[in-house]
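Q: the following comprises the amino acid sequence and a computationally predicted model.
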Amino acid sequence: MSETVNTFEAQQQGRPTGPLVHGYEVIIGFETHAQLSTLSKIFSRASIAFGAEPNTQACAVDLALPGTLPVMNKGAVERAIQFGLAIGSHIAPRSVFARKNYFYPDLPKGYQISQFEIPVVQGGAVEFFLETGKGADLIREKKTVRLVRAHLEEDAGKSLHEDFIGQSGIDLNRAGTPLLEIVTEPDMRSSAEAVAYAKELHKIVTWIGICDGNMQEGSFRCDANVSVRKPGQPLGTRREIKNLNSFKFMQQAIDYEVRWQIEQIEDGLEIQQATVLFNPDTGETRAMRTKEDAADYRYFPDPDLPPLCISEQWIETVRGQMAELPRNMAARFQADYGLSEYDATQLTQSQSIAKYFESTAKTSGQPKLAANWVLGEVSAFTNKQGISIDDPEVPNPIAVGEIVKRIASGEINGGGAKTAFQALCTERHNDISDLAGFVEKIIIDRDLKQMNDTGALEAIVVQVIEANAKNVAEFKAGNEKALNGLVGQIMKASKGKANPQQVNDLLRSKLAD
């Protein structure tokens, strides 16, 4: 648990402003606790498996019994190094652990071991695309959120409140669970931007495998520091919304908090620095306690832990063991496949999506068209079904590649391709070895092959022109939309098998006579 610095006036001058809310600028910074994917705790060998019976995974070290000493988990350090490399941070060759002192029932030592003055990961940035508007008004803007730091620390336990019997208990299973707390500059200017940042950060930590990203189980917890100000004014007093465990609630909580703060200021009241919780049932935030400053925690170096020293050799060893990073893969997709930066970024939202795309692209030999299909038809199917792209219900990427190949060759048109894809969605084929033959059979059985007989198509065009004199007259009078009606009639007459571009060209040629 760290404090997002709120005194970046010099740095914030000149930073782009976001959309104003009733004349106020929204300022948002994030603190994210990513639970590291080690098997044991950060300073002991106790398990961190989720769902165990209360107080069955808390050893003597976690309970701070007399005579016990913490021992650093090497795996936690390596995961911190991985994160730093993934976001272009400086990995501190020497960092220090400190005791953060506060008294709470679920903190058995009376302090939390964290890092304060010298964190292990320093600086770095997270880049992502922010989409606003819809349809013709859709705007995609590339955003960058700067990171202050990412530091290692232990988690506290958990208070359990049994309201129906009026009692509370303490579960210390989580005490000592390894966390990487990731702290941003207050660079975000809207709830939509904050959610986009959180999703990108979630992608990064799950991609490199340092965190499972399970928000419901508390593996990826976000705290949003929110304040408002008039443009050009000093940063306002922030309130920290704790433990946001879904992207949907994150946006709702920030939007409510912004409205609440503006109403308070407009009513002549001052905002008090506080920690607040979001109630998803009411859609409101409520103050939990006044917010402490760093000085209140009386940080001092932990005498039981020596400085953490990380050599360049260790960093390079970790680098060599890491999978291709999403930003590097996106750059490769742009260079090797000629994709736009946006499409390459979307296709590297997860390793599963990236793998699916590459398989489709290699099968079809048409990477741009394959990208359109993965981001279009395939994504629409997974979203509708509420499944991931590596689910067995999703059509095999090689089969989709065969469809894309046939679109490019002119064997089928867009409508026929969609029909073939729908067949793949309903017919089991992942255990079929000859997927090219399977797709060909779908096309033949459903009579989806595109009409390539120019003479037959020309006859249909002439027939439609003769039967639609009104549309013809409107088109010749300058109404381009009238042509769409004629194209639709021709596609209907050809049972959807005509080549739309060929229809358009032939129709214009005939109407020009």
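A: In hand now; what should we look at?
Q: drop to CA atoms for contacts and neighbour counts, all remaining ones
A: Fine.
Q: I figured Val374 was touching Ser359, is that so?
A: No: in this structure, Val374 is not within contact of Ser359 by C-alpha atoms under 8 Å, at 10.7 Å.
Q: for these two, indicate the residue with more neighbours.
A: Taking neighbours as other C-alpha atoms under 10 Å, Val374 and Ser359 compare with Val374 leading, 25 against 19.
Q: run a quick neighbour tally on the residue nearest to that one when sequence neighbours are not counted.
A: Spatial nearest neighbour of Val374, excluding adjacent residues (C-alpha to C-alpha, 6 or more residues apart in numbering): Phe357 at 6.4 Å. Neighbourhood size, Phe357 [other C-alpha under 10 Å]: 25.
Q: putting a second one here so we can go through both:
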Amino acid sequence: MSTTELKTFEEALESFDPAMGLEVHVELSTLTKMFCGCPTEFGAEPNTQVCPTCLGLPGAMPAVNAKAVEAAIRIGLALNCEIAEWCRFARKNYFYPDMPKNFQTSQYDEPIAFEGYMDVTVPVEGGEDEIVRVAIERAHMEEDTGKSLHVGGATGRIHGADHSLVDYNRAGIPLIEIVTKPITGMGEKAPAVARAYVAQLRELIIALGVSDARMDQGSIRADVNLSLAPKGAGGLGTRSETKNVNSLRSVERAVRYEMQRHAALLSSGGSVLQETRHWHEDTGITTSGREKSDAEDYRYFPEPDLVPVAPSREWVEELRATLPENPTVKRARLQAEWGFSDLEMRDTVGAGAFGLVEQTIAAGATPTAARKWWLSELARRANEAGVEITALAVTPAEVAAVQGLVDAGTINDKMARQVFDGLLAGEGTPEEIVASRGLALVSDDGALGAAVDNAIAANPDVAQKIRDGKVAAAGALIGSVMKEMRGQADAGRVRELILEKLA
């Protein structure tokens, strides 16, 4: 179906009620894989972090990663879930080239965490934020698959490719899959609710310290299930599942697109195929993947090579005591402390800079200065480089040090931007960069006075206006002085000298 055949979003809402289900996969940052001792370092040479166990070779026996179980319990507790007293792994059987064992070790009817919820703050344009409770059906443990690379085609997908390569480094990395119950009754807010849920869940995962939750690297990714039912009819329609959506913006766009696509199919008398679909970031559309299997198609059965997991209640309570402050509560507390408006805090969180701003303030900068640098100068540079703001080679302590130089009158904001150039280029500390680049402000009255005299002599009309009491005209002379001093003059002191000479 081409984009021209879609119903508009408004038309979809006139006739149908959407229902969503979100499945978020979180790659845990354990040192070793879920069932073997292979390392989990991201970006290693293909197929260098594998062993007989994660390759599924005959006779290799798995063993459960205790740290992964601990992380699963902490995630479950943070999501207000019940923690199973006894659970076990199962084999999910299906064939795919990136599944070396031809089954995935997962949990089926006995997840480690179940029946939870998350209260999600949903931004409302022009109004107060809305709180939506998203019910969590389960959070279960499993292993990740390998990664296929399709070579020779135009799209990077298997259709049209000359051949495919498989990297099994990722196969066996611990995953926690968090599955919501159907989210209904959201209407036009459905796309925003989906985005807000994934964003807040990602924030929680980072706060727990169990994953770096890098969407750009696939360490957290969302599957978006969407169905439409006739308006007011109740119940659920046939769902599609858009797989591996890896940005917050794309989660929102995928929900909106699928609502429009489903509405077009149903309005024309057609039916929705229960299938997986691929999201295309460049075009903003989904395309068909494969027909979606039901649970019975996977022929689940208990994993015979692993003992059940039975966390004691004492251990669970010990882990509960390690939970950090809820990010939503923390954000509200810090917003009040920092004096940020709702919009300022929303922008800070949306830019992925909340933790960076917090650390910069802790390092000595004011909230206003910390927000200014991260959301303007550094966010722009991250955008230009096509990376997350957290990936920039600038630390919160360095940002606070740059602001300290500004506060001390050593440099001004314009020079501070050059210091950030140096930091990103690896030229040393802020102080070393100021020295090596000769960026310090000139505050010597002798040098400044000479430049002021030159500006006055070159602009007699402006000087006369100042003598006549039009102090605002001093800006033109300040500009002349700054130009002569190559921007390295203290503008405040220049203004004082101009007024002293012309008063």
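A: Received it, and whenever you're ready, just let me know what you need. It should be emphasised that the depicted structure is a prediction, and the values quoted were computed from it without experimental measurement.
Q: next secondary structure after the helix or strand harbouring the residue nearest to Val374 of structure 1?
A: Per DSSP states H and E, Phe357 of structure 1 falls inside helix 351-364. Where DSSP H and E defines the elements, the next helix or strand beyond helix 351-364 of structure 1 is helix 367-373.
Q: list the buried ones in that following helix?
A: Across helix 367-373 of structure 1, burial judged by 16 or more other C-alpha atoms under 10 Å covers 367, 369-371, 373.
Q: go on, stretch 56-71 of structure 2?
A: Residues 56, 62, 64-65, 67-71 are the ones in stretch 56-71 of structure 2 that count as buried (16+ other C-alpha under 10 Å).
Q: got those residues as TSV, with distance to Leu175 of structure 2 and secondary structure columns?
A: Formatted as TSV, the buried residues of stretch 56-71 of structure 2 follow (distance: C-alpha to C-alpha, whole Å; DSSP: H, G, I helix; E, B strand; the rest coil):
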residue	distance to Leu175 of structure 2	secondary structure
Gly56	18	coil
Pro62	16	coil
Val64	12	coil
Asn65	11	coil
Lys67	12	helix
Ala68	8	helix
Val69	10	helix
Glu70	12	helix
Ala71	10	helix
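Q: which of the buried residues of helix 367-373 of structure 1 sits closest to Gln501 of structure 1?
A: Distance to Gln501 of structure 1, by C-alpha to C-alpha, is smallest for Leu369 among the buried residues of helix 367-373 of structure 1, at 16.4 Å.
Q: can you pull the contacts of the closest one?
A: Val404 (C-alpha atoms under 8 Å, 6 or more residues apart in numbering).
Q: rerun that using 10 Å as the cut-off
A: 339, 360-361, 375, 401, 404-405, 407-408 (C-alpha atoms under 10 Å, 6 or more residues apart in numbering).
Q: of the residues you listed - the most surrounded one?
A: Top of the contacts of Leu369 of structure 1 by neighbour count (other C-alpha under 10 Å): Gly401, with 30 neighbours.
Q: that residue belongs to a helix, doesn't it?
A: Yes: applying DSSP: H, G, I helix; E, B strand; the rest coil, one finds Gly401 of structure 1 inside a helix.
Q: max-length strand in structure 2?
A: strand 130-143 (DSSP state E).
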